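*Asks:* okay, sequence plus prediction incoming.
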Amino acid sequence: MKLEHPRTWSTIESGFDSADGTRLFYRAWQPAAPPVDRPPRALIFLHRGHEHSGRIGGLVERFGLHQDWAFAYDARGHGYSPGRRGDAPDVATLVADLDAFVRHVEARHAISRADMIVVANSVGAVVAATWVHDYAPRIRGLVMAAAAFHIKLYVPLARPALRCALRFRRTLFVSSYIRPGMLTHCADEARAYAADPLIAKSISARLLLELADTAQRIVADAAAIDLPVLMLAADKDYVVSEAPQRHFFTRLASPLKRYLRLENCYHAVFYERDATTAVQASVDFIEACFGAPLPEPASYAAADRDGAAARAYAALGRGGGIPARLYFGIQRRMLRVFGPLSEGMRIGLAHGFDSGESLDYVYRDQAAGRLGIGKLIDRAYLDAVGWRGVRVRRTQLQRMLAQRIAVHPPQETLRILDIAAGSARYLLETVKRFQDHRIELTLRDYLGHNVDNARRLAADLQLRVPIAFAVCDAFSEASYQGQENLYDIAVVSGLYELFSDNGQVSASLRAVVRCLKPGGYLIYTAQPWHPQLETIARTLTNHRGRPWTMRPRPQAEMDALVDLAGAHKLETVIGVDGIFTVSLARKGGAPAVDG
């Protein structure tokens, strides 16, 4: 539905489908006089917690960018969007909603994300920062106003108390203690806020704590974010703390970043009695972003040698100080003594904790061990956050693979290549459900016993599809010769995360993409971060018997390497705590836009 705006925009009210099929409400402000000398541009506004998109209209006017589109949607559980008020399945769903909305704007309104800037307030700013970190969208920039990286709860030990209470009552809600007069000095704005029937007065305690955990992760790993960022902080903010905002800003790798502390300003930065400074700083920053070129994929090629991730990786290789050596030395000793009691640890000690055997055991998720206590140790081992992430990654990988198989004409042969298959459980189990399709598989691995395991699993599953097994080095370009333009789908799972060298990864990617038919699909995984890097590097060994030292590769860097190889990312899905991602890319041409 389109509503005529009395000035320079027409307002559109509509909806979009998020990744889980939920239909969310949104508003769009279409410029009455769009530019004729450049592509359309858009501002994507994210409202703060408790609010809704209806409060964005006045802000669009204050920004005064008359030739640009503006968009805002009601977060689930807010405004006209469905869901229990102040609640959502989890923070990851809120972030996925933003990604789905941007994809919708691209498809429905023909605006490239390269011509978008996100303007987000409070909780919306945390969602936006998480999206930028985890999904690495190629947008122009991000404006963050009073980012809620740390919400002031005032009650002593409030967070531990809420975590304890949630063990007994999962539907616990927290009512907002903030009065309208604590958000803004403007009496009219405070009255409008108080009288708005669509404003939710409470928030799910579970969601509140998840936001805090997510914010802590994003602040700690802000160096992975390199797009332009403007941060607006209020000096008299009763809602959120300023220190985490400064920490986030300091760690950003963005070549264009600005921090503005607004004097005599409450939390509702854009709704203050005098918001001129905040609005003008935002408009100036927006124009600067649109005037600056997007970073070229080639600029990420040397990220393995410089940048925060490279420095952290180098630090892991130096061994740490004496206290750390003693601490991890004790852990290694305990692992050697008690590890063999756990079946998972025994496999890891024998074959490497990153080996195909180890991953296959983690996928099965069935604790086993010796002497009774071994099974308990094994259960704790399998429930480690990294292994839970691996299992979620497998599910996401299988879902993405199944989607691509399902849309391929069943009467046409579909050829799939996995360059480091291990036991290939995720692939073989998926193909088992599509034996009415004409599918041919090529499974390769560096180790012969992994290939033998894959062959046995295929036999156990009684697969009736042709399967070619080969012992090959995924990084040997010569091993791909003669397979150019042969495959419809190539899968690279859990491989490039283990190798820091971008030159090595890029060479492999180029060879893999050459094997794809024009328009063929690449499914690839990445590990943008991990909360236990030092523990893993100091205590566990890899498949080569060396310390398992990993360099998390930011999503933007991984996507750039894929782009340089000749494929362009279409979508990304995020796993547990953002540790792993699964992405889909297409060979050649411009990135496709899904509706």
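*Replies:* That came in fine, so what should we check first?

*Asks:* please make it C-alpha for all contacts and neighbour counts, starting now.
*Replies:* Fine.

*Asks:* give the other helices and strands that the longest helix anywhere in the chain contacts.
*Replies:* Ordering each helix of the chain by length in residues (DSSP state H) puts helix 385-407 first. Contacts defined by 3 or more C-alpha pairs under 8 Å, 6 or more residues apart in numbering; DSSP states H and E place helix 385-407 against helix 356-364, helix 425-432, strand 516-526, strand 581-587.

*Asks:* list the buried residues in it.
*Replies:* 386-398, 400-402, 404-405 (16 or more other C-alpha atoms under 10 Å).

*Asks:* which SSE is immediately downstream of it?
*Replies:* For helix 385-407, the following helix or strand on the C-terminal side (DSSP states H and E) is strand 414-418.

*Asks:* just how off-centre is that next one within its chain?
*Replies:* 26 Å (C-alpha atoms, centre = their mean, to the nearest Å).

*Asks:* now stretch 260-278
*Replies:* In terms of C-alpha atoms, centre = their mean, the centre of stretch 260-278 is set 31 Å apart from its chain centre.

*Asks:* then stretch 232-247?
*Replies:* On the basis of C-alpha atoms, centre = their mean, stretch 232-247 is displaced by 25 Å from the centre of the chain it belongs to.

*Asks:* okay, how far is it across it, tip to tip?
*Replies:* With C-alpha to C-alpha, to the nearest Å applied, stretch 232-247 spans 14 Å between its terminal residues.

*Asks:* for that stretch, which positions count as buried?
*Replies:* Buried residues in stretch 232-247, counted by 16+ other C-alpha under 10 Å: 232-242, 244-245.

*Asks:* can you tell me which of these are in strands?
*Replies:* Using DSSP state E to define strands, the subset of the buried residues of stretch 232-247 located there is 232-234.

*Asks:* just the angle for the longest helix of the chain relative to strand 581-587, thanks.
*Replies:* Angle of helix 385-407 versus strand 581-587, following axes from the mean of the first three to the mean of the last three C-alpha atoms, to 10 degrees, is 30 degrees.

*Asks:* what number of residues lie near the closest residue to L172 other than its chain neighbours?
*Replies:* Once flanking residues are discounted, L172 sits nearest to A205: 5.6 Å by C-alpha to C-alpha, 6 or more residues apart in numbering. Neighbour count of A205, defined by other C-alpha atoms under 10 Å: 23.

*Asks:* could the helices and strands packed on helix 385-407 go into a markdown table alongside mean neighbour count and distance to A490?
*Replies:* Output for those, formatted as a markdown table (neighbours: other C-alpha atoms under 10 Å; distance: least, C-alpha to C-alpha, whole Å):
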| stretch | mean neighbour count | distance to A490 |
| --- | --- | --- |
| helix 356-364 | 20 | 18 |
| helix 425-432 | 20 | 11 |
| strand 516-526 | 23 | 5 |
| strand 581-587 | 24 | 10 |
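
*Asks:* can I get those in CSV including distance to D445?
*Replies:* Compiled in CSV, those are given as follows (distance: least, C-alpha to C-alpha, whole Å):
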stretch, distance to D445
helix 356-364, 9
helix 425-432, 13
strand 516-526, 16
strand 581-587, 20
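
*Asks:* do you know which of those lies nearest A136?
*Replies:* Ranking the helices and strands packed on helix 385-407 by proximity to A136 (C-alpha to C-alpha) places strand 581-587 first, at 11.1 Å.

*Asks:* second structure for comparison follows:
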Amino acid sequence: MESQYLHMPDGAQLHVFTSQAVGPCCGQVLLVHGLSEHGGRYGHLVELFNRAGFNVLIPDLRGHGKTLGPRGHVADYTLFLDDLDFLIDQLASEHPRLPIVLYGHSMGGGIVAHWLVKRHHPAVCAGVLSAPWLHLTNTPTSLQVLLYRIAAAVFPNFTVPAQPPIEHLTSDREASRRYQEDPLIHRRISLRLAVQAYDAGLASIAAAESCTIPLLIVHSPDDHITSASGSELFAQRAPHAVLTLLPGFAHEYHNEPGWRTVAEPIVDWVREHCREAVIDEARHRTETPSVEKLSG
């Protein structure tokens, strides 16, 4: 994967990875990673999409990876959505005939879900949520939430540990070793981000019917980090959502033994919906009369 820094409208510099399709390109995937990690951990999944004919772009979220800023913190959660708007606009302007699919894992899945219910772009034809942060498995009590809100209002930048047991992320030894030795993984979250991500998950479920594009959600019922219950509620309310449960998988399905058995059907699903989007766009262009015809 190639990498570069993009200058965002608010002056921030966002580090992004890009990787081009092998052979003819049929679509573009904008992939959003999870808390504490970075886009460089998705090389094997990117390669799978590339070989299937997709360009892929992965930003290092604000407060993550090689993007500058305090680790595990963002000034406001809506900046994540603004960054997606910017990146989608860029992809659409570079390749206006190629449909775009949003793919988010964990906190990235929560961000994508929130974008899908709050924002819109005609080039985005489908979405994939992998173990999205909508509900947490260890649900905080009302008192804990209240205390976090008070603390976040006073000390928004203060970070607390966010370090789940490695076996909750993946059961693969090599993937575990790479994670533990990765210097870009920070294992922190600010009080403000924790509260806003929690709120965004609940708000996304409440507004799931606003997500009107095809959506594939994959989640393990055995996930010890994010709860499949949130995905189930979202899928029940979103009109075109499909939920696939992955019993026995840890949080990061893409780093589990046998990950291809999940990833390859996802890629096939994405390819099919991009194909349908291209057909629909071609039909729309054919059926829409030109200005010349109208004036004639």
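*Replies:* That came in fine, so what should we check first? Here the structure is a predicted model, which is why all the values come from computation and not from measurement.

*Asks:* overlay the chains and give the TM-score.
*Replies:* Taking TM-score structural alignment, normalised by the length of the second structure as the basis, the two superposed chains have a TM-score of 0.87; 282 aligned residues with a C-alpha RMSD of 2.3 Å.

*Asks:* the second structure: which residue goes with the residue nearest to L172 of the first structure?
*Replies:* When the second structure is aligned by TM-score structural alignment, the residue opposite A205 of the first structure is L191.

*Asks:* and its match, how far is that from G63 of the second structure?
*Replies:* L191 of the second structure is 13 Å from G63 of the second structure, by C-alpha to C-alpha.

*Asks:* and for P161 of the second structure?
*Replies:* 14 Å.

*Asks:* would you turn the buried residues of stretch 232-247 of the first structure into a markdown table with distance to V451 of the first structure?
*Replies:* Listed next are those as a markdown table, based on distance: C-alpha to C-alpha, whole Å:
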| residue | distance to V451 of the first structure |
| --- | --- |
| L232 | 55 |
| A233 | 56 |
| A234 | 59 |
| D235 | 61 |
| K236 | 62 |
| D237 | 59 |
| Y238 | 60 |
| V239 | 56 |
| V240 | 54 |
| S241 | 54 |
| E242 | 54 |
| P244 | 48 |
| Q245 | 49 |
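
*Asks:* show me which of those is closest to A292 of the first structure.
*Replies:* Of all those, A292 of the first structure sits closest to L232, with 20.6 Å by C-alpha to C-alpha.

*Asks:* counterpart of the closest one in the second structure?
*Replies:* Match for L232 of the first structure (TM-score structural alignment): V218.

*Asks:* out of the helices and strands packed on helix 385-407 of the first structure, which is closest to L198 of the first structure?
*Replies:* strand 581-587 (35.2 Å).

*Asks:* specify the angle between the closest one and strand 516-526 in degrees.
*Replies:* 160 degrees.

*Asks:* hmm, who's touching strand 581-587 of the first structure?
*Replies:* 393, 396-397, 400, 513, 516-528, 562, 566-575 (C-alpha atoms under 8 Å, 6 or more residues apart in numbering).

*Asks:* so A114 of the first structure makes contact with R140?
*Replies:* Yes. Counting by C-alpha atoms under 8 Å, A114 of the first structure touches R140, with 5.8 Å between them.

*Asks:* need the residues touching each of these two.
*Replies:* Joint contacts of A114 of the first structure and R140 (C-alpha under 8 Å, 6+ apart) are L294.

*Asks:* who has more neighbours out of the two?
*Replies:* Taking neighbours as other C-alpha under 10 Å, A114 of the first structure and R140 compare with R140 leading, 23 against 17.

*Asks:* find the centremost residue of the second structure, please.
*Replies:* G104 (1.7 Å; C-alpha atoms, centre = their mean).

*Asks:* any idea what it aligns with in the first structure?
*Replies:* By TM-score structural alignment, G104 of the second structure lines up with A120.

*Asks:* which strand or helix spans A235 of the second structure?
*Replies:* Secondary structure from DSSP H and E places A235 of the second structure in helix 228-237.

*Asks:* so which bits of whatever helix or strand comes next after that helix are buried?
*Replies:* Under the assignment DSSP H and E, the closest C-terminal helix or strand after helix 228-237 of the second structure is strand 241-245. Buried residues in strand 241-245 of the second structure, defined by neighbour count with 16+ other C-alpha under 10 Å: 241-243, 245.

*Asks:* what is the subsequent helix or strand relative to strand 241-245 of the second structure?
*Replies:* Proceeding N to C from strand 241-245 of the second structure, the next assigned helix or strand is helix 260-287, under DSSP H and E.

*Asks:* ok, then the element right after that next one?
*Replies:* Using DSSP H and E, the helix or strand that follows helix 260-287 of the second structure towards the C-terminus is helix 291-295.

*Asks:* can you give me the helices in the second structure?
*Replies:* 43-51, 78-94, 107-118, 142-154, 166-169, 173-181, 191-206, 228-237, 260-287, 291-295.

*Asks:* name the residues of the third one that are buried.
*Replies:* Residues of helix 107-118 of the second structure classed as buried: 107-117 (neighbour count, 16+ other C-alpha under 10 Å).

*Asks:* next up, the contacts around L183 of the first structure.
*Replies:* 190, 237-238, 266-268.

*Asks:* before we move on, what about G109 of the second structure?
*Replies:* With contacts defined as C-alpha under 8 Å, 6+ apart, G109 of the second structure is in contact with 32-34, 103, 128-133.

*Asks:* list buried residues within the residues you listed.
*Replies:* 32-34, 103, 128-133.

*Asks:* ok, of the residues you listed, which one's closest to L79 of the second structure?
*Replies:* Checking those one by one against L79 of the second structure (C-alpha to C-alpha), the nearest turns out to be V32, at 13.6 Å.

*Asks:* OK, contacts around the closest one?
*Replies:* 39, 58-61, 102-105, 108-109, 111-112.

*Asks:* and the aligned partner of L246 of the second structure in the first structure, how many neighbours?
*Replies:* Using TM-score structural alignment, the partner of L246 of the second structure in the first structure is L262. By other C-alpha under 10 Å, 16 other residues sit near L262 of the first structure.

*Asks:* my read: L262 of the first structure touches A278, true?
*Replies:* Yes. With contact defined as C-alpha under 8 Å, L262 of the first structure reaches A278; the gap is 7.4 Å.

*Asks:* what is in contact with those two at once?
*Replies:* Residues within reach of L262 of the first structure and of A278 at once, by C-alpha under 8 Å, 6+ apart, are L232.

*Asks:* what range in the second structure matches stretch 454-468 of the first structure?
*Replies:* Going by TM-score structural alignment, stretch 454-468 of the first structure lines up with nothing in the second structure.

*Asks:* again with stretch 571-579 of the first structure
*Replies:* Against the second structure, stretch 571-579 of the first structure falls on no residues (TM-score structural alignment).
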